[in-house]
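Chemist: Coordinates for the following, if possible.
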Amino acid sequence: MNEIIDKIYRYIEQNNMLTDCERVVVGLSGGADSVCLLMVLKGYIERKHLQTELCAVHVNHGIRQEAGDDEEFARALCERMGVEFMAYHIDAAGLAKQLGMSVEEAGRKERYRIFNEACKECNARIAVAHHMNDQAETVLMNLSRGTSLKGIGGIRPVRDNIIRPLLSVTRAEVEEVLKGFNQPYVIDATNLCNDYTRNSLRNVVIPYMTDNINSHTVENIASAASELQQDFDFIESEADKAYNKYVTEGDNVVIKLDGEEFAGLHEVIRRRVIYRAVYYLTKTAKDIYKIHVNAVDALVGKTVGSSADICYGLCAVREYDDIVVSSERVSRQDKNEPLEEYVLSDDDIEKLKAGQKVTIQENIYYNNNETLQMKSVQIVLSLHSNYEKNRNYANSRYAKAFDYDKISGKPCIRKRMAGDRIVINREGNQRKLKNEFIDRKVPENMRDNVLLVCDDAGVLWAVGVRRSERALIDDNTQNVLEVTIQKREY
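Modeler: Sure, this is the predicted structure:
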């Protein structure tokens, strides 16, 4: 036990978690992780003779019946340890409805608001109890949903005023510490249910990998995440230099090409610069996707006047010596221009999950009994939970169904881009979409009007031409996404 505690202490010092810290606010649920965190931090402060206040904050989300018992357990623990205790009651479900987000996300948002309030405007830190297993779960979840290098890096030991001392140890080591102290803790029964993605990773996937692939799975994933965080930090430092050299901020953002200099940067650095330029205008990372960054990056090699519509109504235009990103262009719908791309937003996803349909208007290439034409249509997306094996889901030339949980990232509706590929068999072999168009005799002047349903991994369906062999429905399917092309209703 002492070796584990010493390892946590070293991790605290290596990451300067409590340097010049006047107050530590510990999120205390009463579970094993948070109880261990509280005890370890109290021990560290006492051993190092720090003049640091320790405060435990318990947030009752108003969801579970036994939440009151958890609160009393946490209160009694703090009284015994001589630690300041604060309890808050929130209506997580009500907040979720009010804010238009999941109950889990609304609860997390409110918890951190409360934690920051408890910091009392002093040089304080918020300590939360994520450990190595949480890190492994986060990395795997991000990978499966589609992510960047930053996402693969997982949870940071220190972010802003938040510290995570237990990232240095596994869940098993946490329990060993508590056993050594003969310290009980409460168990949240919802953590044992596999209805949630993270719980399935925690209770099924990671134990399987540990038992059948490598007994150090958790430690290895956590170690890789730590290295990737360092790699990302290096890339960010190089992107800083490039951003300061090539980007001018103002009402618009100007990316100076400096002849071939900007194009000569490594594409990883170039795209980080572009991402930051877009972020500067939007002030949010939400809904800035790889497809948007790539579309701007493609302008580097295009002719003057070329443009790309991206997120939040922004448009990037290639000029003689630079690329200008601004919101000055009139929207596509107002100009009745062809769709560049439509990435489903968080609001769209929530509508689908609530059983509502999402409809997009567009003109598309349409093969009507070998009569080729442009047609005004509406693209209707709907999500069906609890897959029924014998139900007839959409499957025609202009209607397809996909296993929603196999889709990488958020679905996207767009037209073709250079390099697009489509999976042509169950073995995962791919071919260029351009070659598919040629083989299926799609006229060259119509190819830019073929509608594509895509995700972060590529093309799922070239409407009226071919669907990918990815994201197919099978006996393990739980959620089905249907995409149907209908005649536009005026």
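
Chemist: make it CA atoms for all contacts and neighbour counts henceforth
Modeler: Will do.

Chemist: What ranges does the stretch 151-300 of the chain have for its helices?
Modeler: All helices of the stretch 151-300 of the chain, identified by DSSP state H, counting those that start in this stretch, fall at 171-181, 197-200, 206-212, 217-246, 261-264, 267-282, 290-298.

Chemist: out of the ones you listed, which comes closest to residue 3?
Modeler: Ranking the helices of the stretch 151-300 of the chain by proximity to residue 3 (CA to CA) places helix 171-181 first, at 9.6 Å.

Chemist: which secondary structure elements does the closest one contact?
Modeler: Applying 3 or more CA pairs under 8 Å, 6 or more residues apart in numbering; DSSP states H and E, one finds that helix 171-181 contacts helix 2-14, helix 32-47.

Chemist: and the ones you listed as JSON lines, adding mean neighbour count and distance to residue 377?
Modeler: Shown next, in JSON lines, are the helices and strands packed on helix 171-181 (neighbours: other CA atoms under 10 Å; distance: least, CA to CA, whole Å):
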{"stretch": "helix 2-14", "mean neighbour count": "15", "distance to residue 377": "58"}
{"stretch": "helix 32-47", "mean neighbour count": "19", "distance to residue 377": "53"}
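
Chemist: can you count the residues close to residue 396?
Modeler: Neighbour count for residue 396, taken as other CA atoms under 10 Å: 10.

Chemist: Residue 114 too?
Modeler: Residue 114: 17 surrounding residues under other CA under 10 Å.

Chemist: for comparison, sequence B:
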Amino acid sequence: MYQTVVRYINDQNMLKPGARVLVGVSGGADSMALLHILQQRCMDNGGVLWAAHLNHSLRSQAGQDEQLVRDTCRRWDIPCYTKTVDVAAVAARTKRSLEEAGRDCRYQFFRELADELGADHIATAHHQNDQAESVLLHLLRGSGIRGLQGMQPVKGKLIRPLLCVTRQDIERYVQEHQLPFCQDLTNHDPAFVRNRIRLHLIPYLQEAFNPRIVEALNRLAAIAQEENAALDEMADRQWPLLSSWVEGTLELDADRLREEPAALQSRLILRALVEVSHQSDWSRDDLLKVRELLSKPGSNLILQLADDVRVGKVYHKLVFTQDLTDSPSFCYPVTVPGQVYIRELGMNYSLAIVPAQEWQPAPDTIALDLDRLASPLCLRSRQAGDRLRPLGFKGRKSLKKYFMEQKIPARQRNRIVLLAAGEEIYAVMGFMVTQPAVVTDSTRRILVIKARPDAKAT
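Modeler: Down below sits the predicted model:
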């Protein structure tokens, strides 16, 4: 299997000699096999390897999984980085499934750590069976060609070297090399859709229709990837010819757009919606509504979509705008200790000073190192050009990018409270404390901020 994976890595131009690779390692057989293979590959090509493990805090065995990864990396002399996240709390707060929240937390951790380490690539252990499950999942949702392409071997920094092998190949490799691994019992929980596809649908399709269904679905994904790439290339060529930004609005030449094939129309409309809203999860229904607007006779027609996006047909233009005028803008000075009432949100914030040795974590509170904060402090909404320093991130990240990574809808972003002093953001309330304000072992005084809704406002 090692030679098969190495040939695939070379065919897909995944790794150059001396590549610096961060491997996502859950502790399961797939990721342990990937780590073992890439260790050999990096030794042969002068590369650098790190391992990253995210503890999801979902299972009683999660700590054991983390310890197995740590111990194995220590024996194999691979630097290992771990992080613990309460994925269930993230899922509840963002109203997403555990699967979605866990995936997003993992990739955010991997991206931030890769940036900090200067990694060229992030490697994950997805294989052909995972690919088959992904294609079926998208098919059942009625996805188009973008969904049917499944997971790409290379996507930006992300690489998937095991997409050339099956789960059975990996199990044999793990046995042959006597690699340690842990079992994730949630993989057998039928509450998760992907598990039902793996445990029930694929075996049924293998028995009743095609014993090589995994191979067939991987072939479908490869075809869809080729055709999707062709559509993207066509859209890239047409985009500068029919799009322009005018005073903060995005305009498409309606006449030229109308002449394009339906599939290319949809691809260009999707690009316009993403550019305006910074959200990528637009549905086919949204695209069809815009295409219907495009085909209607007349002018001064308006279509209202989600995330406060409006599409207007004005003479020979499709005009895309995002209306955020109803979002509150505020800035309140902070006295410590003290109280702040944000009228626009109907929220009270209490600020107290607690000696570090007396502090205990509590719900609906955040804790910051008071002596590391500049003054004057304020609680405010976001401002144009805001940047922050997340924990573990090298340098500054735009607040807009952080909100996008957290999948916070654009219409909600002005309602998120920031603790700041000048241009330095110390906390994104309800989400995180930034690197300059995080509590450490040397912290002496802790600023504790508690949020609660105003009874009259609710």
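
Chemist: counterpart of residue 312 of structure 1 in structure 2?
Modeler: By TM-score structural alignment, residue 312 of structure 1 lines up with residue 307 in structure 2.

Chemist: how much space between that match and residue 9 of structure 2?
Modeler: Residue 307 of structure 2 sits 40 Å away from residue 9 of structure 2, going by CA to CA, to the nearest Å.

Chemist: still on that earlier bit, isn't the match of residue 312 of structure 1 up against residue 276?
Modeler: No. Using CA atoms under 8 Å, residue 307 of structure 2 is not in contact with residue 276; the gap is 10.0 Å.

Chemist: Find the residues that touch each one of the two.
Modeler: By CA atoms under 8 Å, 6 or more residues apart in numbering, residue 307 of structure 2 and residue 276 have these common neighbours: residue 322.

Chemist: And for the alignment partner in structure 1 of residue 122 of structure 2, the neighbour number?
Modeler: Taking TM-score structural alignment, the alignment pairs residue 122 of structure 2 with residue 126 from structure 1. The number of residues packed near residue 126 of structure 1 is 25, by other CA under 10 Å.

Chemist: In contact with the residue opposite residue 135 of structure 2 in structure 1 once aligned, which residues?
Modeler: In structure 1, residue 135 of structure 2 lines up with residue 139, judged by TM-score structural alignment. Residues near residue 139 of structure 1 by CA under 8 Å, 6+ apart: 151, 152, 153, 154, 221, 225.

Chemist: can you do 10 Å?
Modeler: 133, 147, 151, 152, 153, 154, 155, 221, 222, 224, 225 (CA atoms under 10 Å, 6 or more residues apart in numbering).

Chemist: Please name the nearest non-neighbouring residue to whichever residue in structure 1 pairs up with residue 157 of structure 2.
Modeler: When structure 1 is aligned by TM-score structural alignment, residue 157 of structure 2 is paired with residue 161. Closest residue in space to residue 161 of structure 1, ignoring its immediate chain neighbours: residue 125 at 5.0 Å, by CA to CA, 6 or more residues apart in numbering.

Chemist: Quick check: that neighbour touching residue 41?
Modeler: No. Counting by CA atoms under 10 Å, residue 41 is not a contact partner of residue 125 of structure 1; they are 11.9 Å apart.

Chemist: longest strand anywhere in structure 1?
Modeler: Looking across structure 1 with DSSP state E, the single longest strand is strand 371-385.

Chemist: The helix or strand following that one packs against which elements?
Modeler: Tracing the chain past strand 371-385 of structure 1, the next element assigned as helix or strand by DSSP states H and E is strand 395-396. Applying 3 or more CA pairs under 10 Å, 6 or more residues apart in numbering; DSSP states H and E, one finds that strand 395-396 of structure 1 contacts strand 479-487.

Chemist: Onto which residues of structure 2 does the strand it packs on map?
Modeler: Strand 479-487 of structure 1 covers no residues of structure 2 once aligned (TM-score structural alignment).

Chemist: between that strand and strand 371-385, how many degrees?
Modeler: Relative orientation of strand 479-487 of structure 1 versus strand 371-385 (axes from the mean of the first three to the mean of the last three CA atoms, to 10 degrees): 150 degrees.

Chemist: Mind giving me the packing neighbours of strand 479-487 of structure 1?
Modeler: Right, strand 479-487 of structure 1 is packed against strand 358-368, strand 371-385, strand 395-396, strand 399-403 by 3+ CA pairs under 10 Å, 6+ apart.

Chemist: for the residue nearest to residue 161 of structure 1, helix, strand, or coil?
Modeler: Residue 125 of structure 1 falls in the strand class when you classify it by DSSP: H, G, I helix; E, B strand; the rest coil.

Chemist: give the contact list for it.
Modeler: So residue 125 of structure 1 contacts 17-19, 21-26, 54, 115-116, 118-119, 158, 160-163 (CA under 10 Å, 6+ apart).

Chemist: ok, of those residues, which come out buried?
Modeler: Buried subset of the contacts of residue 125 of structure 1 (neighbour count, 16 or more other CA atoms under 10 Å): 17-18, 21-26, 54, 115-116, 118-119, 158, 162-163.

Chemist: Could you look up the SS state of residue 70 of structure 1?
Modeler: On the three-state scheme (three-state DSSP), residue 70 of structure 1 is labelled helix.

Chemist: quick one, what contacts the equivalent of it over in structure 2?
Modeler: Aligned by TM-score structural alignment, residue 70 of structure 1 pairs with residue 65 of structure 2. Residue 65 of structure 2 is in contact with 25, 26, 27, 28, 53, 54, 55, 59, 181, 182, 183, 184, counting by CA under 10 Å, 6+ apart.
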